[in-house]
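A.B. asks: Have a look at this prediction, sequence included:
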Amino acid sequence: MQRVDPSIRINVDCTNPGQFFACCGLLELADRLWPGAEGWFEQTEFCIVCDGTLRELMKEISDVEIESLKPDDRKTSPLRIAGPFVPLRVDWWNDLQGKGKDLKVWAGSMEGVRITLAMRNAIRQEECWNGNILNYGVVVYSPEDSRKKVEPFYFDARRALNAHSRDVGFSPNSLSLKTTAYPAVEFFCLVGLQRIRPVPTKQPQVFDYFTWSRSIPVNIVPAVASGLISSIVSHGYRFQNWFRTGQRKHKAFRPAIPLDQA
């Protein structure tokens, strides 16, 4: 498609892998709502050209049913996003052959279904339906009990910076502190990773991804984000999905560095 003025512009920090894959998730859902949507990165913004607006997209996301396909397994159950989104099955964390499991950040008592619903519910607030949606930070609460806090997946790299107790001198989780999450990043990143994955490197739990500056449809994005179409790639980044707890179970996406500095 020839570049036109985008109907959606989102502020993005491409060194935050959670934000990068959240942009991919936004494009995925926009294309399912308005077939033919295309996207690209433009300096500090992600742009989408489609037949609708961010507000219209968020209204559909706010109302859509998100269903657990294995209700007895709330930790790793595949999810189904229905409504006008075709529907979309999200289950990349169970993909052993495609290394999707290596990107899974939640473990232990963390329930994937509960976190997904909590993050989606948190972005039902119309105050965040603007170009700064990926920087909308709030304390997120359970969909079943509004008094109980829900921790995010830890896709957003801002959470990784002080996630380990050795970084801050104590464990925020063990003290039940109410800390800010970025629910749009968490929700859309979960969606984006279904189709678009980073490239594993020779280092364990270290991955690369690539941005692009030309308007392309979502079905081309996996190849471009993997760096396979060099003529379209603009910048490359490397990040670690590191263990954020001493038990070496729970992980977090760390901030990425440009590949020319890796």
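C.D. replies: Yep, it's here.
A.B. asks: going forward, measure contacts between C-alpha atoms and count neighbours the same way
C.D. replies: Noted.
A.B. asks: number of nearby residues for the spatially closest residue to residue 165 that is not a sequence neighbour?
C.D. replies: Excluding the flanking residues, the one nearest residue 165 by Cα to Cα, 6 or more residues apart in numbering is residue 171, at 4.5 Å. The tally of other residues near residue 171 (other Cα atoms under 10 Å) stands at 16.
A.B. asks: for the one 4 residues further on, same thing?
C.D. replies: Here the number of neighbours of residue 175 (other Cα under 10 Å) works out to 8.
A.B. asks: quick one: it and residue 188, what's the gap?
C.D. replies: From residue 175 across to residue 188, the span is 28 Å (Cα to Cα, to the nearest Å).
A.B. asks: and the comparison structure, right after this:
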Amino acid sequence: MTHPPDSTRRIRVNVVNPGEFLACCGLAELADRVSRNGVESYFDGGYFFLLWAAPVSELLQELAAIEPVLLDKPLSGLQADKKIAPLELALAGSNSLRLDAWTRLKVNRGKVVLEADPLWKFWGGQQGVLSIWSDLRTQLKDQLARREINLDSEHLFQERCFMTGRFGFDAQAAWNALDVGYSPNDQKQPVATSPALELLALIGLQRIRPAILQNFQFEYSTWGKPLTPVAAAAAACGLLAVPPLACFRAQIIRRGQYGGLSHATQISGDDK
């Protein structure tokens, strides 16, 4: 398959960081919905490649421009807690994208309720999904405006700023209470955060679901040939093997009200 050079984008990715992996998946989802061009993606040699995609600069500007809507009544007759209610993103050239991967429906005393999914909801305290998204979006807009992010940089996920809130996907920004002796979240201590990574990872998780194991462990796999987002979702959870590939295992870490993702260990495969 031959692709015009100007439609191939690449981002450097550390795939042992599950947050970067999910952010790549989110970037592909965003590109596919915005471009409507049959976008495909794959991993190779420490890079994530997008084919038939709009420039990364346009995708980041699109992401930063979106004003999300909080769906506190996501279903008829269902009232959701505003801290965990789904978000709806109006994307150019696409139908709206609903994000709710951190929630699950449950029947409680004969009534359907929406509750947080402990597997993927990592924030706590007074933080809500909309306020976290808004803070990350503001920081991303500031980075773009100040040209702190080279708009087509291969090192997108390394562009960080200090923030007190995040969704918790980035293993590099995660904290370990055994190491530091306290929770930076409880102390409102700023932590170096990649706004683009956190926003894109939340989008990526909507379609890409790692395989869940016991004790809050999970596995995910890369794919080595171009796949659409639908096929990539099967490859990511191990249902579809597209070599050269690598499989990784990581841990969902819980620390009181808060959580996050650990760095992963490669357990099989050809290449990182």
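C.D. replies: In hand now; what should we look at? This structure is a prediction, so every number in the text was calculated from the model and none was measured.
A.B. asks: tm score of chain vs chain?
C.D. replies: Laid over one another, the chains give 0.86 as their TM-score (TM-score structural alignment, normalised by the length of the first structure), with 245 aligned residues with a Cα RMSD of 2.3 Å.
A.B. asks: Now do the same for residue 72 of the second structure: its match in the first structure.
C.D. replies: Using TM-score structural alignment as the criterion, residue 72 of the second structure maps onto residue 70 of the first structure.
A.B. asks: Excluding chain neighbours, what is closest to its match?
C.D. replies: residue 77 (5.1 Å).
A.B. asks: After alignment, which residue of the second structure pairs with that neighbour?
C.D. replies: Using TM-score structural alignment, residue 77 of the first structure sits opposite residue 85 in the second structure.
A.B. asks: Am I right that that match is in contact with residue 129?
C.D. replies: Yes. Counting by Cα atoms under 8 Å, residue 85 of the second structure touches residue 129, with 7.3 Å between them.
A.B. asks: Looking at those two, which is more packed in?
C.D. replies: residue 85 (25 against 21).
A.B. asks: Name the SS class of that one, please.
C.D. replies: At residue 85 of the second structure the chain is in coil, as set by DSSP: H, G, I helix; E, B strand; the rest coil.
A.B. asks: Please pull up the equivalent of residue 48 of the second structure in the first structure.
C.D. replies: So residue 48 of the second structure corresponds to residue 46, using TM-score structural alignment.
A.B. asks: Mean deviation, the helix or strand harbouring that match versus the second structure?
C.D. replies: Secondary structure from DSSP states H and E places residue 46 of the first structure in strand 45-49. Comparison of strand 45-49 of the first structure with the second structure after fitting gives an average deviation of 0.7 Å (mean Cα distance after the TM-score superposition for the first structure).
A.B. asks: What segments of the stretch 101-250 of the first structure are strands?
C.D. replies: Applying DSSP state E, counting those that start in this stretch to the stretch 101-250 of the first structure gives strands spanning 199-200, 206-212, 216-217, 233-243.
A.B. asks: on that earlier part again, looking just at contacts, which helices and strands does the strand holding residue 46 of the first structure meet?
C.D. replies: Contacts defined by 3 or more Cα pairs under 8 Å, 6 or more residues apart in numbering; DSSP states H and E place strand 45-49 of the first structure against strand 8-11, strand 38-42.
A.B. asks: Tell me roughly how far the shortest one lies from the second structure on average.
C.D. replies: Think strand 8-11 of the first structure. Counting by mean Cα distance after the TM-score superposition for the first structure, strand 8-11 of the first structure comes out at 1.1 Å.
A.B. asks: looking at the second structure, where would I find the counterpart of that strand?
C.D. replies: Under TM-score structural alignment, the match for strand 8-11 of the first structure is residues 9-12.
A.B. asks: Give me the contacts around that stretch.
C.D. replies: 46-51, 53, 55-56, 153-156 (Cα atoms under 8 Å, 6 or more residues apart in numbering).
A.B. asks: Count the residues that sit near the counterpart of residue 178 of the second structure in the first structure.
C.D. replies: Under the alignment (TM-score structural alignment), residue 178 of the second structure maps onto residue 166 of the first structure. Residue 166 of the first structure has 12 neighbours, counted by other Cα under 10 Å.
A.B. asks: got it, and residue 55 of the first structure?
C.D. replies: So residue 55 of the first structure, with other Cα under 10 Å, has 14 neighbours.
A.B. asks: Doesn't it lie inside a helix?
C.D. replies: Yes. Counting by three-state DSSP, residue 55 of the first structure is located in a helix.
A.B. asks: how close does the equivalent of it over in the second structure sit to residue 197 of the second structure?
C.D. replies: Taking TM-score structural alignment for the superposition, residue 55 of the first structure sits opposite residue 57 in the second structure. Using Cα to Cα, residue 57 of the second structure is found at 15 Å from residue 197 of the second structure.
A.B. asks: same check, this time on residue 80 of the second structure
C.D. replies: Residue 80 of the second structure is 26 Å from residue 197 of the second structure, by Cα to Cα.
A.B. asks: Compare the two (neighbour count), which wins?
C.D. replies: residue 197 (28 against 18).
A.B. asks: now the more buried one, nearest residue through space, not along the chain?
C.D. replies: residue 23 (5.3 Å).
A.B. asks: list the contacts for that neighbour?
C.D. replies: Counted by Cα under 8 Å, 6+ apart, residue 23 of the second structure has contacts 196, 197, 198, 199, 200, 201, 202, 203, 204.
A.B. asks: what lines up against the third one once you look at the first structure?
C.D. replies: Right, residue 198 of the second structure. In the first structure, residue 198 of the second structure lands on residue 186 (TM-score structural alignment).
A.B. asks: Residue 15 of the first structure versus that match, what's the distance?
C.D. replies: Residue 186 of the first structure is 15 Å from residue 15 of the first structure, where distance means Cα to Cα.
A.B. asks: So for the two, which residue has more residues nearby?
C.D. replies: Higher neighbour count among residue 186 of the first structure and residue 15: residue 186, with 24 against 18, using other Cα under 10 Å.
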